[in-house]
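Trainee: only geometry, no sequence info:
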């Protein structure tokens, strides 16, 4: 077995993770010159530069980044295997998750997780887009449609979208539609899709990464299109459109993890739903499937998804 100088690998991993020779020296409790020596030794062995140095700034080369992804994963596996053998398995996890899912669904449920599993130490990292999952980003992920070699996943939620607005705004709509002769007395059991465009639509670009695309797809389910006269207020993120709806500014598209049926301000309109095709999964490295912390978190997330109605029993 031909291996590089083994003591250079933790040094490389620390420098790459911290993007600093001085901070790596402090973290490893060795001198900065010793760090530089170990990195030069590893680069000489590999025959490739691992870092680009510009003044005091350093960053990984393309080869260094590829090497870091593999080395950090291998070092983590060695650490976990040793802890398991010693009976000191770590229950600290970094969970990378989309901000809207974390804020609206996960964070309010964390006290229950802490009561059930006080030994689990969970750190949340925010995802802004579908990631290339790696140990560098997190130990596990809640991601949309994750498909990556070496990872396993469990379905938590198949997304469906529906219109919501404030109860005040809904009453104004009912009164307006009644005065226009479109409604009999009181709220309708089902709202005509075409009537929606009489009011301000709150659109979130982040859902389908294109202006009006969320409403275009929702309307298309019943053969409608966005009219040129329809007032559409655009937001970069779904959370912002949702908040605007809470402040009586129009109608937003929401989903099951963002909308609480018992919300005292928001109401779901009696309309059809749009199945977006996005599936939220709990994903983790297959090689880590038997770790106690991964198993605990996976089991709890599935139970909570079922309990809250995001996922069926099956």
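Mentor: Cool, the structure landed. Since we're looking at a predicted model, the values are computed, not measured.
Trainee: Going by C-alpha atoms from here, please, whenever you check contacts or count neighbours.
Mentor: OK.
Trainee: center of this protein - which residue?
Mentor: The structure's the chain has its C-alpha centroid closest to residue 98; by C-alpha atoms, centre = their mean the separation is 2.0 Å.
Trainee: ok, that one to residue 298 distance?
Mentor: 17 Å (C-alpha to C-alpha, to the nearest Å).
Trainee: can you check residue 9 too?
Mentor: Where residue 298 is concerned, residue 9 sits at a distance of 31 Å (C-alpha to C-alpha).
Trainee: Could you do residue 73 as well?
Mentor: Counting by C-alpha to C-alpha, the gap from residue 73 to residue 298 is 20 Å.
Trainee: Give me the more crowded residue out of those two.
Mentor: residue 298 (20 against 15; other C-alpha atoms under 10 Å).
Trainee: SS state for the more buried one?
Mentor: What DSSP: H, G, I helix; E, B strand; the rest coil gives for residue 298 is helix.
Trainee: Burial check on the closest residue to it other than its chain neighbours, number of neighbours?
Mentor: Among residues not flanking residue 298 along the chain, residue 282 sits closest, at 7.0 Å (C-alpha to C-alpha, 6 or more residues apart in numbering). Look at residue 282: counted by other C-alpha under 10 Å, it has 24 neighbours.
Trainee: now the one 3 residues further on
Mentor: The local packing count at residue 285 equals 19, with neighbours defined by other C-alpha under 10 Å.
Trainee: hang on, it packs against residue 150?
Mentor: Yes - at 5.9 Å, residue 285 and residue 150 qualify as touching, with contact defined as C-alpha atoms under 8 Å.
Trainee: this is the comparison structure:
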């Protein structure tokens, strides 16, 4: 006889562990954060095991929870598949492809193009997962990851694109300084993105490195609005708050629509992106179809430089 388990509580735990956030789990499950917290406490009482360590506003999985969360996720996937089969769906005729990308790359690079993929591959259901850190990206079980670092995981790694980093601002900001690149770089407010310290390439430029490269000196390099995600910094730049070091994968649409303009030359070192996938997978055909599609999109894109 199977032990009766609280499935709703298990779903709340798995969603919180995967998102590393009670609030994000609540959004995914369409409930309140309070309800998610209650379900987790219920599961902890049921198991007599602590699942999370709460540190101020952050939560971390305990060792016991970390060792089992992936198996729980797979079990929930199996339940979903079984329910789909009972509903008489065409699940067996379709394929699910799990793709991970940073929040910014998913929003600004993938999303504008995904409709085209759904037209070309109507038999594949995409499952897009976003991450904010290297640790979060590599802990997820994915068919494809889009990364801007060389992972040490045992996976197939293929070059995707090289990304330019170039100063951009709203047209009104450029006009305020006479559309003069040096005047803009010397006097316009600077916007900053605080990148997670995940061992990424130390040559990735910040304002100090960029301005030094082009011989421009400023005493206020540490001033200006700061953001923890590139997406919000792009919106701030479009709104005229200041100048950002724009990443070509993310600013393409804003440049095409005239919401942003280039201020000066790009940084001389480009940042590479890679496609990472398992060496062995039962989903190999779908993985290859997605790779072929995204590489074609990269090659046909004038602002993104294929490796």
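Mentor: Received it, and whenever you're ready, just let me know what you need. These numbers come from a predicted model, not from an experiment.
Trainee: for the corresponding residue of the second structure for the residue nearest to the centre of the first structure, what are its contacts?
Mentor: Matched by TM-score structural alignment, residue 98 of the first structure corresponds to residue 102 in the second structure. Going by C-alpha atoms under 8 Å, 6 or more residues apart in numbering, residue 102 of the second structure touches 130-133, 137, 146-147.
Trainee: preserved in the first structure, out of those residues?
Mentor: With both residues aligned by TM-score structural alignment, their matches' C-alpha atoms under 8 Å, the contacts of these that the first structure also has are 130-133, 146-147.
Trainee: can you give me the helices in the stretch 1-150 of the second structure?
Mentor: Secondary structure of the stretch 1-150 of the second structure by DSSP state H, counting those that start in this stretch: the helices cover 7-19, 22-29, 33-47, 63-86, 103-105, 111-120, 134-139.
Trainee: cool, the stretch 151-300 of the second structure as well?
Mentor: Using DSSP H, counting those that start in this stretch, helices in the stretch 151-300 of the second structure cover 171-176, 181-187, 207-213, 230-238, 248-256, 284-299.
Trainee: Reformat the ones you listed as TSV; add distance to residue 10 of the second structure.
Mentor: TSV is the format used below for the helices of the stretch 151-300 of the second structure (distance: least, C-alpha to C-alpha, whole Å):
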stretch	distance to residue 10 of the second structure
helix 171-176	50
helix 181-187	52
helix 207-213	45
helix 230-238	32
helix 248-256	36
helix 284-299	30
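Trainee: Most tightly packed of the ones you listed?
Mentor: Mean neighbour count (mean count of other C-alpha atoms under 10 Å) peaks for helix 230-238 among the helices of the stretch 151-300 of the second structure, with a mean of 21.
Trainee: Report the aligned residue range of the first structure for it.
Mentor: On the first structure, the counterpart of helix 230-238 of the second structure by TM-score structural alignment is residues 238-246.
Trainee: That stretch vs the second structure - mean distance after superposition?
Mentor: After superposition onto the second structure, stretch 238-246 of the first structure sits on average 1.3 Å from its aligned residues (mean C-alpha distance after the TM-score superposition for the first structure).
Trainee: on that earlier part again, and among the helices of the stretch 1-150 of the second structure, the most buried is which?
Mentor: helix 7-19 (a mean of 20).
Trainee: Can you give the contact residues for the match of helix 230-238 of the second structure?
Mentor: Applying C-alpha under 8 Å, 6+ apart, the external contacts of stretch 238-246 of the first structure come out as 100, 164-166, 202-207, 234-235, 250-254, 265-266.
Trainee: switch to 6 Å and redo it
Mentor: With C-alpha atoms under 6 Å, 6 or more residues apart in numbering as the test, stretch 238-246 of the first structure has contacts from 165-166, 202, 204, 235, 251-252.
Trainee: The residues you listed in strands, which ones?
Mentor: In strands, defined here by DSSP state E, the members of the contacts of stretch 238-246 of the first structure are 165-166, 202, 204, 235, 251-252.
Trainee: any idea which of these is closest to residue 290 of the first structure?
Mentor: residue 204 (38.9 Å; C-alpha to C-alpha).
Trainee: So what does that closest one match up with in the second structure?
Mentor: Residue 204 of the first structure maps onto residue 193 in the second structure, by TM-score structural alignment.
Trainee: thought residue 166 of the second structure was touching residue 263?
Mentor: No - counting by C-alpha atoms under 6 Å, residue 166 of the second structure does not reach residue 263; the two are 7.7 Å apart.
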